[in-house]
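predicted structure and sequence below. I'll ask about it afterward.
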Amino acid sequence: MEEKEIYTELNSIRNLMERSAKFISLSGLSGILAGVYALIGAGLGYYIVYGPYGGLQYRNYYVTEKEIIWQLFFIALAVLFLSLTTGILLTLKKANKKGQNVWNPSSKKLLINMSIPLFTGGLFILILLLRGYYGVIAPASLLFYGLALVAASHYTFEDVKWLGLLEIILGLLATLMPGYGIVFWSLGFGVLHIIYGSIMHFKYDR
């Protein structure tokens, strides 16, 4: 066997091992749609907070009205529900198209590693909400989501890790500027998801 053929065989074996060790059925389109949902949700939240004629001037304070806070909370839940539903459906569609099993050891590890930071962050945010620490809710959501993505990236595409790191950076910046929570939230969950989803779509889905 020639050296070139050996190299080709080794590459094939390595790719096969990577496919079996990592969950590769994530859909790039679901990331794009999740970003769109987040931007729509952020737009609704901005309208609720600022009204139709509000500006983007910086504020060194944050919203404290409980009624508004709960409205924003339910908008965030709606965005989360739509994003998860879309992600699951498109991932199943992609897996079926490629003849892959969605529920495998890699997807189980991904789910476990991602769920721990997400559930912890969700409970932490709920405590913040109940205790009235509204200014750190948006930063906390970005930070814990970023940590969840970094933890899950060991079992899927490496691009997920970079998305997670950017989410963490945005979360830290949002902590420094509590008056811009909606802006950072829309950047992290909206713009970054659209960029990430587009990259994933053109790299892996085509």
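Thanks, I have the structure now. Since the structure is predicted, the reported quantities are computational estimates derived from the model, not experimental observations.

alpha carbons only for contacts and neighbour counts from here, please
Fine.

for Pro105, list the residues it contacts.
Contacts for Pro105 (CA atoms under 8 Å, 6 or more residues apart in numbering) come out as Ala21.

then this one, side by side with the first:
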Amino acid sequence: MSEQDYLKDISEIKNLMNRSSRFISLSGLSGIFAGLYAIIGAAIAYFFLFPDPDEYLMVHSVNFKALLALLAAIAILSIVTAYIITTQRAKKNNEPIWDATTKRLLLNFLIPLVTGGIYIIIKLNSQHYGLSASLMLIFYGLALVNASKYTIGNVKYLGYGEIVAGLICAALPGYGFYFWIFGFGLLHIIYGSVMYLQEKRSV
């Protein structure tokens, strides 16, 4: 065996090991849809839930439950859409959808996300509303970065963007609504579009 063939075999083995330890069926379309859902949800909140246009993400007793329900609906729609698209792509590529790697990815994603969610609920119950948007962005970004080592693509860069947006949001009180749209809406659409174009080129 020549040195060139040997190096080629090593490269193929390394690639197979990398594929077996990473969840590779994530699609850019999932990010695009998640961003669209977030923007639509923000529009609904702006026109129907906020009593005063200048009081973005200031929670009032009248619309508190409706706002939480809207956020839950956005999250559920995003999860269901991602599951459907991911399942279809996995079947198309003959890849497993549920294995040890998937479990590790979900665990590493959910630990910071659930922790952040509980902390935000505690702050809301204490009527500390001002940092809600920034905390959502920061903990979501941390969840993405933490889970990125178990998937391919540049998910970690989306996570970095969410964290930076959250920190800037915390430093600029009163603009939480706009940063929430930017982080959960525009960043998702931009990231999803880039990933989708890369997927098309690789086909």
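Here it is on my side, so go on. Being a predicted model, the structure only gives us computed values, none of them experimental.

run a quick neighbour tally on Phe189 of the first structure.
23 (other CA atoms under 10 Å).

can you check Phe157 of the first structure too?
Phe157 of the first structure is flanked by 17 other residues according to other CA under 10 Å.

what's the match for it in the second structure?
Here Phe157 of the first structure is matched to Ile152 in the second structure, going by TM-score structural alignment.

so who does its match touch?
Arg22, Phe23, Ile24.

out of those residues, grab the one that's most surrounded.
Result: Phe23 is most packed of the contacts of Ile152 of the second structure (other CA under 10 Å), 26 neighbours.

and the nearest residue to that one once chain neighbours are set aside, how many neighbours?
Among residues not flanking Phe23 of the second structure along the chain, Thr151 sits closest, at 4.5 Å (CA to CA, 6 or more residues apart in numbering). Thr151 of the second structure has 20 neighbours, counted by other CA under 10 Å.

thought Thr151 of the second structure was touching Ile24?
Yes. Between Thr151 of the second structure and Ile24 there is a contact under CA atoms under 8 Å: 5.8 Å.

what ranges do the helices span in the second structure?
3-20, 28-44, 64-92, 100-125, 132-147, 155-171, 176-180, 187-202 (DSSP state H).

what do we get in the second structure for Ser115 of the first structure?
So, by TM-score structural alignment, Ser115 of the first structure is matched to Leu110.

tell me the contacts of that match?
Ala143.

now it: how far from Lys103 of the second structure?
10 Å (CA to CA, to the nearest Å).

cool, and Ala147 of the second structure?
Ala147 of the second structure is 11 Å from Lys103 of the second structure, by CA to CA.

so these two - more neighbours on which side?
Each of Ala147 of the second structure and Lys103 has its neighbours counted (other CA under 10 Å); Ala147 has more, 22 against 13.

tell me who's in contact with the more buried one.
Leu105, Leu106, Leu107, Asn108, Phe109 are the contacts of Ala147 of the second structure under CA under 8 Å, 6+ apart.

just the buried ones among those residues, please.
Leu105, Asn108, Phe109 (16 or more other CA atoms under 10 Å).

next, count neighbours for the aligned partner of Leu130 of the first structure in the second structure.
Mapped onto the second structure by TM-score structural alignment, Leu130 of the first structure lines up with Asn125. For Asn125 of the second structure, the neighbour count with other CA under 10 Å is 10.

ditto for Ile44 of the second structure
Using other CA under 10 Å: Ile44 of the second structure sits among 14 other residues.

kindly report the same for Arg19 of the first structure.
Close neighbours of Arg19 of the first structure, defined as other CA under 10 Å, add up to 15.
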